[in-house]
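Visitor: Pasted the sequence and its predicted model underneath.
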Amino acid sequence: MAASQVESGSPEQQRPAHAPADHPVIPRPKVGVVLVNLGTPDATDYWSMRRYLNEFLSDKRVVDYPSWKWQPLLQLIILSRRPFKSGEAYRGIWNTEKNESPLLTITRDQAHKVAEGLRERHGDQILVDFCMRYGNPSTDSVLRRMQAEGCERILFFPLYPQYASPTTATANDHAFRTLMKLKWQPAIRTVPAYFEHPAYLAALANSVRETYAAAESPPEVLVASYHGVPKRFLMEGDPYHCQCQKTTRLLRERLDWEEGAIQTAFQSQFGPEEWVGPQTVDHVAELARQGKKHIAVVSPAFSADCVETLEEIQEEIRDSFLAAGGERFTYVPCLNDRDDHIQALLAIIENELGGWV
C-alpha cells in the first residue's frame, strides 16, 4: 500500500492519514490471499458425515435437479445411508494424529509454505489463509477474519487446475455470498484455471518422473484420472472436459512420451444420468483384460490427496485392475505441498496480484 495512506505508528494498528487525533486506530491495509479447496467433514461419525454430505449434495452447482424432486430423495434416502459408507472411507485415510482429514492437513501445509514464500518477497503486507467450500474452516469465517485484520484486497484462489462449475464456480459463488452480507466489501479477484501454466505442468511431470524412477519396473500405461461430471455439463458449456483432455496432452508433451502412453479417464460417477467417460474403474479393468500387467494412475485435477485419491483410486480402482488380471498398480501422489508445486502456486499468485503489491 502507498505510504501516504496511513500515518506511522504500530505495525498492525494505524490511524488513517489526515484523521483527527481522537480517530480510532484501524488495521494497517493489507492484501489477502485465500487458498480454497473442496471441503472436509469435521469427523467420521454419522452426524458429522451427514452434515458435510448435506451441504455438499444440496449445492445446486453439484446437483442441479429441482429441489422438490431432489431434496426428498436426498434427505430421506441418500443421507440415511451414505454417511455410513462415506464415514468408513474417511476412517481408512483419517489423519489420526491431528484428528482431521488428509485434505485439511495438506491444504494447511500448502498455505503455510505459500505464506513463507510471499513473506520472503513482500514482507508482512500480504496475509495468507485457507478455507473450504464445504465444512471448516468455512469461506465466510476466513473472509470475515481477513477483512477484520485489514485486508482491503483479497485474492481468492480455488485450487482446481481445470475450471468446472461444481468446483471453481461454486467456490467463487460462496465467496461472493459472503461479500453480499458485508457493509464494507474488500476488493476481490478470483484466480482462473491454471492447467496450462508451465510451472504447474513442470511439477506434474516431475511427480510422474519421480514415481516412475522409484518403481521396480516402468508402468506400461499412465492413466490420468479426473473427477467426473455429467456429460450434460459439457453440452451446456462447462469447459472442464476439454481442459482435462488438454491437460493430458500437455503432460504427455512435457514428458516427451508417444501418443497413447497417457490415457484420460474419469472417476466418482454419481447418479443415474450419463457422465463423461470412460469411467476409471472400468477403464483400468479393460486395460488388464488387454494384457497390461502394470499401470500407473495420476490425478491432475486434485491439488491435494483426499478421499477420492487415497481411498477411491488406491483401493476401489486398484482392486478393479487387479481383479481383472493386472499385477502391479502404481499411484502417482498429488502435488500436495512439494516444493515445485508451491513455486507454481506462488508464480500464479504473483501474476494475479499485479498492481496490488
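Guide: Received the coordinates, thanks. Numbering: from 1, shown residues only.

Visitor: Please count neighbours and contacts with C-alpha atoms only from this point.
Guide: Noted.

Visitor: buried ones in the longest helix along the chain?
Guide: Using DSSP state H to define each element, the chain has its longest helix at helix 102-122. By neighbour count with 16 or more other CA atoms under 10 Å, helix 102-122 contains the buried residues 102-111, 113-115, 117-118.

Visitor: Likewise for stretch 268-282?
Guide: Ser268, Gln269, Trp275, Val276, Gly277, Pro278, Gln279, Thr280, Val281, Asp282.

Visitor: Quick one: those as a markdown table, columns for distance to Asp173 too.
Guide: Output for the buried residues of stretch 268-282, formatted as a markdown table (distance: CA to CA, whole Å):
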| residue | distance to Asp173 |
| --- | --- |
| Ser268 | 23 |
| Gln269 | 23 |
| Trp275 | 24 |
| Val276 | 24 |
| Gly277 | 27 |
| Pro278 | 30 |
| Gln279 | 29 |
| Thr280 | 29 |
| Val281 | 31 |
| Asp282 | 34 |
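
Visitor: Below is structure B, check it against A:
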Amino acid sequence: MSDKASLAVLLCNLGTPEEPTPAGVRRFLKPFLSDPRVVEVPRPIWMLILHAFILPFRPKPVAEGYKGIWKEYGGSPLRKITQSQVEKLQQQVSENSVLVDYAFTYGTPGLAEQITHYRDKAERILILPLYPQYSCSTTAAIYDQISKYNLGQRDVADVYVIKDYYRQALYRKALAESVDAFWQKYGRGDHLLMSYHGVPQAYADKGDPYYQQCLDTSANLAADMHLSEGEHTVSFQSRLGKALWLQPYTDVTVRELAAKGVKTLDVICPSFSVDCLETLEEITEENGEYFAEAGGKTLRLIPCLNDSASHIDMMAAIIAPFVDVQATGQK
C-alpha cells in the first residue's frame, strides 16, 4: 500500500515580489512580462520595449506602491493571505489524505518546483488557479508551465487543472455574502462598481472568453444581490501601454460616476481572489483619488474573498470530486 497522500492541491496565483524594492520588483516583472501569454506583441519588438523602457523605470514607482501595502500587512499581503488560505483549507480536508500548498506562476515557490516536490508525496496533483474567470493571460500560462515541465519528464506528472469556477454555486454565494457583510457592517453605498483586471481587447477579439465570463459573473452577482441595472457598473482596471483594452476603464468610470452625483462608491474586484497591489493600492489609493477629484466623497473597497470561511468552503467543494474519485481508485 502506498504511503503517499491521495491528492496534493496547489492553490496557484500570479505571484509577488520577494521584497518591495526596485530590484525585487524588477526580478518579479521580468519573467512575468516576458511571458508571451501575458504580452502578445512580437518577441523582438517587445523584448526591446521591456528591457529599454519598462524594466529600467517601472520598478521604482511600483515598489513604492508595494511598500505602502507591505507596511500595513507586515509583508506581502498576497503571500500572507495565500498562506492562510492553505492552512485553513488543509484543516478542512485533512481527514481525506489531501495535502494543500500554494505555487506562483511567477516568483517563489514556482509551479515546477512545487510539482517536483509533491509528485513524490501524492498520487495526483490538482492545480486550483485562483482566477474565477479563465483568461489566456493567466490560467493558460499555468497550463503552459505544466506542459513545459512534463516535456522534460520521462514519467510525466499526473496533474489536473481547474480551468475556471465563476459559475460555481459556492463562488456565487461567497461573492454575494462578501458584499452583504460589508453593507451590513458599513452601510450601503450609492453605487456598486465591479472592477475586473483588464486584458487587451485583441485577446477577446481572438477568442479569449474572459470578457464574457466577467459579464456573466457580474450578472450573477447583481441577480443574487437583487440590484437593478442603475445600481451597479462593470469596469476593467490595470491596463498597460497604449493599446485598446477591455472597456469601460475603471479610472474613467469612477470619475464619471462621481460626476453623476455618486458620493459613496463601493468597489468589488471579482477577478481577484486575494487582496494585492491592484486592489489595495490601485483601487483604494489611485482610483480613490480620481473619484474624490471628480466630486465623489468616499470610495470603499469591498475586500476580496481572501481566507473567508465561505471562500474556503468553495475551494473544498471544488476539490471534493477529485478526492472522491481517488478514494474509489478511479482515474
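Guide: Good, I have the coordinates. Treat the numbers as computed from the prediction; the structure is a model and nothing was measured.

Visitor: TM value for the aligned chains?
Guide: Put the two chains on top of each other and the TM-score (TM-score structural alignment, normalised by the length of the second structure) is 0.95; 327 aligned residues with a CA RMSD of 1.4 Å.

Visitor: Tell me the one among the buried residues of stretch 268-282 of the first structure nearest to Ala164 of the first structure.
Guide: Nearest to Ala164 of the first structure among those is Val276, at 13.0 Å by CA to CA.

Visitor: Residue in the second structure paired with that closest one?
Guide: Following TM-score structural alignment, the counterpart assigned to Val276 of the first structure within the second structure is Leu246.

Visitor: With adjacent residues omitted, what lies nearest to its match?
Guide: Spatially, and ignoring its direct neighbours in sequence, Leu246 of the second structure is nearest to Gln201 (5.0 Å; CA to CA, 6 or more residues apart in numbering).

Visitor: what's the matching residue for the one you found over in the first structure?
Guide: Under the alignment (TM-score structural alignment), Gln201 of the second structure pairs with Lys231 of the first structure.

Visitor: pretty sure its match is touching Pro272, no?
Guide: No - using CA atoms under 8 Å, Lys231 of the first structure is not in contact with Pro272; the gap is 11.6 Å.

Visitor: Do you have the strands of the stretch 1-150 of the first structure handy? List them.
Guide: For the stretch 1-150 of the first structure, the strands defined by DSSP state E, counting those that start in this stretch occupy 13-14, 26-27, 30-40, 126-135.

Visitor: So which of these is nearest Ser225 of the first structure?
Guide: strand 30-40 (17.4 Å).

Visitor: average gap between that closest one and the second structure?
Guide: Averaged over the aligned pairs, strand 30-40 of the first structure sits 1.0 Å from the second structure after superposition, using mean CA distance after the TM-score superposition for the first structure.

Visitor: How far off centre is that strand?
Guide: 10 Å (CA atoms, centre = their mean, to the nearest Å).

Visitor: repeat for stretch 187-205 of the first structure
Guide: On the basis of CA atoms, centre = their mean, stretch 187-205 of the first structure sits 12 Å off its chain's mean C-alpha point.

Visitor: what stretch of the second structure does it fall on?
Guide: Going by TM-score structural alignment: stretch 187-205 of the first structure matches residues 158-176.

Visitor: Quick one: residues contacting Ser228 of the second structure.
Guide: By CA atoms under 8 Å, 6 or more residues apart in numbering, Ser228 of the second structure lies in contact with Ala222.

Visitor: Is the residue nearest to Leu246 of the second structure in contact with Pro248, as I believe?
Guide: No - if you go by CA under 8 Å, Gln201 of the second structure and Pro248 don't touch, sitting 11.1 Å apart.

Visitor: ok, back up a step: okay, buried residues for the match of stretch 187-205 of the first structure please.
Guide: Quick answer for stretch 158-176 of the second structure (16+ other CA under 10 Å): 159, 161-166, 170-176.

Visitor: Let's have these in TSV, adding distance to Asp190 of the second structure and secondary structure.
Guide: Formatted as TSV, these follow (distance: CA to CA, whole Å; DSSP: H, G, I helix; E, B strand; the rest coil):
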residue	distance to Asp190 of the second structure	secondary structure
Val159	45	strand
Val161	39	strand
Ile162	36	coil
Lys163	35	coil
Asp164	31	coil
Tyr165	29	coil
Tyr166	26	coil
Leu170	27	helix
Tyr171	25	helix
Arg172	22	helix
Lys173	22	helix
Ala174	22	helix
Leu175	19	helix
Ala176	17	helix
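
Visitor: about what we covered before: burial of the residue nearest to Leu246 of the second structure, as a residue count?
Guide: Other residues near Gln201 of the second structure number 15, with proximity taken as other CA atoms under 10 Å.

Visitor: Arg177 of the first structure too?
Guide: Using other CA under 10 Å, Arg177 of the first structure has 12 neighbouring residues.

Visitor: What is the aligned counterpart of it in the second structure?
Guide: Under TM-score structural alignment, Arg177 of the first structure pairs with Lys148 in the second structure.

Visitor: Where in the first structure does stretch 25-40 of the second structure fall?
Guide: Stretch 25-40 of the second structure maps onto residues 49-64 of the first structure, going by TM-score structural alignment.

Visitor: what do you get for stretch 293-301 of the second structure?
Guide: Aligned by TM-score structural alignment, stretch 293-301 of the second structure falls on residues 323-331 of the first structure.

Visitor: show me what contacts the counterpart of Leu50 of the second structure in the first structure?
Guide: In the first structure, the residue matched to Leu50 of the second structure (TM-score structural alignment) is Leu74. Applying CA under 8 Å, 6+ apart to Leu74 of the first structure gives the contacts Asn54, Leu57.

Visitor: How much space separates Leu74 of the first structure from Phe233 of the first structure?
Guide: Distance of Leu74 of the first structure to Phe233 of the first structure, computed by CA to CA, to the nearest Å: 21 Å.

Visitor: cool, Arg145 of the first structure as well?
Guide: Distance check for Arg145 of the first structure against Phe233 of the first structure: by CA to CA, it reads 35 Å.

Visitor: what does Pro41 of the first structure give?
Guide: Distance, Pro41 of the first structure to Phe233 of the first structure, by CA to CA: 27 Å.

Visitor: Between these two, which has more neighbouring residues?
Guide: Higher neighbour count among Pro41 of the first structure and Phe233: Pro41, with 21 against 17, using other CA under 10 Å.
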